[in-house]
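Enquirer: compute the structure for the input listed below.
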Amino acid sequence: MNHKIRALIHEYKSTITDEWMEEVEKFREDDYLQNISDTVYRNTNREFVDMLFQTMDRDKEQVKESISEYTDRLIQLGWPLNYITRGLQEFRKAAIETLNQKEEHRYRDVYDEIEDWTDEIVNIVVSHYSGTWENTVFLQRMALKELSAPLIPVFNNISVMPLIGTIDTERAKQIMENLLTGVIEHRSQVVLIDITGVPVVDTMVAHHIIQASEAVRLVGAKCILVGIRPEIAQTIVNLGIDLGKFPTKSSLKKGIEAALEMTSRQIIEINE
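Expert: Below is the predicted model of the structure:
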């Protein structure tokens, strides 16, 4: 940045800050900032604008480091990228208007200089936010794969696969892989697929479950669908989904009892 323009920005720092604080207060009512207290919001704004002024006196590597550290804190606190980009737009506007008013267009390259400066900061912020979120999403996907749909042996030749959460196409593939691998590994004769934790069973989810049961049958095991709540049963009927190819039970307990019978065993109560 031109050293004269940089000196002017420092000279009118107080005016620029006041105008900027007034403008960012106007989008304080946005939904994504509603849960942030007034004190935290004001302190964050003050820290934000101080950081912007400091970047003018640093080289590119120092600017990148300071902005990255600042955005890391905002990401950890759950502040959206939109807050920073709008804040930078308002800061650019406040700086340009202040210098033009005070200096009466003495420096006609004010706009270009400030535009280039703030654009560089925007690029660093967006790049850092994107990289951080991509890494977070990747780690979450890896964790989901590790925890998603394990096949748990509960008795000899009987295993349970509890399903929790929404089932999409990618997760259905993971379920299928875990199911077939687990059936062979545990030598399961009967597999209980428990959908108690699945909030919605639509045509796609039912299709994935039917595919899974067919795959189990092809490797020599049988499948029982358990955890069918009344609302899920009603949805299945209304959608015309045919689950008649394999047994269904309302609870895991009843499913285990059925699985024991299918493997020539049963639960017997012993009177003391």
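Enquirer: okay, CA-based contacts and neighbour counts for the rest of this
Expert: OK.
Enquirer: T235 sits in which helix or strand?
Expert: For T235, the host element (DSSP states H and E) is helix 230-239.
Enquirer: what does that helix contact?
Expert: For helix 230-239, contacts defined as Cα atoms under 8 Å, 6 or more residues apart in numbering pick out 200-203, 242.
Enquirer: how does it look with 10 Å?
Expert: Residues outside helix 230-239 that contact it (Cα atoms under 10 Å, 6 or more residues apart in numbering): 195-196, 198-203, 206, 227-229, 240-243, 250.
Enquirer: one more, for comparison:
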Amino acid sequence: MDKPNQFVQYIQIHREELLNEWTEQIISIDDQKVSSIISDQMYTNICNEYINILVNHFMVQDKDSMENIIDYSHRLVQLGWGLGFIIDSLGVFGKILFKHMAEDSSEMEQMKFVWEYDRWISPINRELLNQYASSWQKTVNLQKIALQELSAPLIPIFDNITVMPLVGTIDTERAKRIMENLLQGVVKHRAQVVLIDITGVPVVDTMVAHHIIQASEAVRLVGAKCLIVGIRPEIAQTIVNLGINLNQIITKNSLQKGVEAALEMTNRKIISTGE
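Expert: This next block holds a predicted model:
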């Protein structure tokens, strides 16, 4: 009987014992408090799935085995398990397996077992961690893209009129995203008037004002008009104190007044119909 089958045979015979001990130990080392979010049964399911991967890998060793590793790694990312916790958990399983299999064995047999473990099981663990890192990076990139899109959305509110509400601080990277979304959105929505709402921007300094002026000028160059709305009194005072020139830009103190002005620019206006 070769060594992989020896591992498989032992794991299959003592599966319940190994699973219970492993689950109990990784819950006890959980300093991330994952256990407060997921149940003990979920821990058991995750541990049991890893054991399935080991057994299936040794018995099949085909593309399905790799797909199982990829799916398993992706699930760990979704559960929010950190890389350090996963490494520690795999280490705990190795120690438990070694303790059970090496019991009553000679020192030579124990050394041989360590070598075989490193030869057959360690590569699976390395591949699992590699796939985890890849899946985690993809998840982070997708989240980053989603946050970037949400950080500077361009919202059509009427035909040919769009609004870009800005919330939070504006740095160079975000200013670049604002510019891209503005230009793409003007073309996509065939906007004639764009309102940049800075009500949610806490601080307007020289750099922020420069980015807003650049965005406004870019909108004008593609054939649309730009209004800056939401200029609060303290923001207006800051702009004056900094000596920033907004003479070439239409400004309104609220989104409501900005919408009214945009409607007038597109030959429309709000009419009260009464009761």
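Enquirer: returning to that earlier point: drop anything exposed from the contacts of helix 230-239 of structure 1.
Expert: 195-196, 198, 201, 206, 227-228, 250 (16 or more other Cα atoms under 10 Å).
Enquirer: how about the helices of structure 1, start to end?
Expert: Assigned by DSSP state H, the helices in structure 1 fall at 3-11, 13-24, 38-55, 60-77, 81-103, 110-147, 169-186, 203-218, 230-239, 252-262.
Enquirer: let me know which of those helices is the nearest to Y32 of structure 1.
Expert: helix 81-103 (8.8 Å; Cα to Cα).
Enquirer: per the alignment, A215 of structure 2 pairs with which residue of structure 1?
Expert: In structure 1, A215 of structure 2 lines up with A212, judged by TM-score structural alignment.
Enquirer: separation between that match and E177 of structure 1?
Expert: Distance of A212 of structure 1 to E177 of structure 1, given as Cα to Cα, to the nearest Å: 9 Å.
Enquirer: before we move on, what about M56 of structure 1?
Expert: With the distance defined as Cα to Cα, M56 of structure 1 ends up 55 Å from E177 of structure 1.
Enquirer: T98 of structure 1: neighbour count?
Expert: The number of residues packed near T98 of structure 1 is 19, by other Cα atoms under 10 Å.
Enquirer: contact partners for it?
Expert: Contacts for T98 of structure 1 (Cα under 10 Å, 6+ apart) come out as 8-9, 12-13, 15-16, 19, 92, 104.
Enquirer: picking up where we left off before, adding distance to P162 of structure 1, write the helices of structure 1 out as a markdown table.
Expert: Below are the helices of structure 1 laid out as a markdown table (distance: least, Cα to Cα, whole Å):
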| stretch | distance to P162 of structure 1 |
| --- | --- |
| helix 3-11 | 61 |
| helix 13-24 | 48 |
| helix 38-55 | 42 |
| helix 60-77 | 32 |
| helix 81-103 | 37 |
| helix 110-147 | 11 |
| helix 169-186 | 10 |
| helix 203-218 | 12 |
| helix 230-239 | 16 |
| helix 252-262 | 10 |
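Enquirer: who wins for proximity to M161 of structure 1 among those helices?
Expert: From these, taking Cα to Cα, the stretch that ends up closest is helix 169-186, at 7.6 Å.
Enquirer: and that closest one, which residues are buried?
Expert: For helix 169-186 of structure 1, the neighbour count (16+ other Cα under 10 Å) marks 171-172, 174-176, 178-180, 182-183 as buried.
Enquirer: now that helix and helix 203-218, what's the angle there?
Expert: Using axes from the mean of the first three to the mean of the last three Cα atoms, to 10 degrees, the direction of helix 169-186 of structure 1 lies 20 degrees away from that of helix 203-218.
Enquirer: neighbours around the closest residue in space to P153 of structure 1 that isn't next to it in sequence, how many?
Expert: In space, and not counting its chain neighbours, P153 of structure 1 is closest to S159: 4.1 Å by Cα to Cα, 6 or more residues apart in numbering. Residue crowding around S159 of structure 1 was assessed by other Cα under 10 Å; the count is 26.
Enquirer: what of G84 of structure 2?
Expert: The number of residues packed near G84 of structure 2 is 8, by other Cα under 10 Å.
Enquirer: ok, now K252 of structure 2?
Expert: K252 of structure 2: 19 surrounding residues under other Cα under 10 Å.
Enquirer: and the aligned residue in structure 1 for it, how close does it get to G165 of structure 1?
Expert: Taking TM-score structural alignment, the alignment pairs K252 of structure 2 with K249 from structure 1. Using Cα to Cα, K249 of structure 1 is found at 20 Å from G165 of structure 1.
Enquirer: what do you get for K102 of structure 1?
Expert: Per Cα to Cα, K102 of structure 1 is found 59 Å from G165 of structure 1.
Enquirer: likewise for R229 of structure 1?
Expert: Counting by Cα to Cα, the gap from R229 of structure 1 to G165 of structure 1 is 15 Å.
Enquirer: likewise for K173 of structure 1?
Expert: Applying Cα to Cα, the value for K173 of structure 1 to G165 of structure 1 is 15 Å.
Enquirer: likewise G240 of structure 1?
Expert: For G240 of structure 1 relative to G165 of structure 1 (Cα to Cα), the value is 23 Å.
Enquirer: next: Q211 of structure 1.
Expert: With distances taken as Cα to Cα, Q211 of structure 1 is found 18 Å from G165 of structure 1.
Enquirer: contacting residues for I84 of structure 1?
Expert: Taking Cα under 10 Å, 6+ apart as the criterion, I84 of structure 1 is in contact with 45, 48, 71, 74, 90, 121-122, 125-126.
Enquirer: can you tell me which of those is nearest R108 of structure 1?
Expert: Nearest to R108 of structure 1 among those is E90, at 20.0 Å by Cα to Cα.
Enquirer: what do we get in structure 2 for that closest one?
Expert: By TM-score structural alignment, E90 of structure 1 lines up with V92.
Enquirer: nearest residue to the residue mapped onto Y111 of structure 1 from structure 2 in space, please, no chain neighbours.
Expert: Aligned by TM-score structural alignment, Y111 of structure 1 pairs with V114 of structure 2. Take V114 of structure 2 and drop its neighbours on the chain: the residue closest to it by Cα to Cα, 6+ apart is F98, 7.8 Å away.
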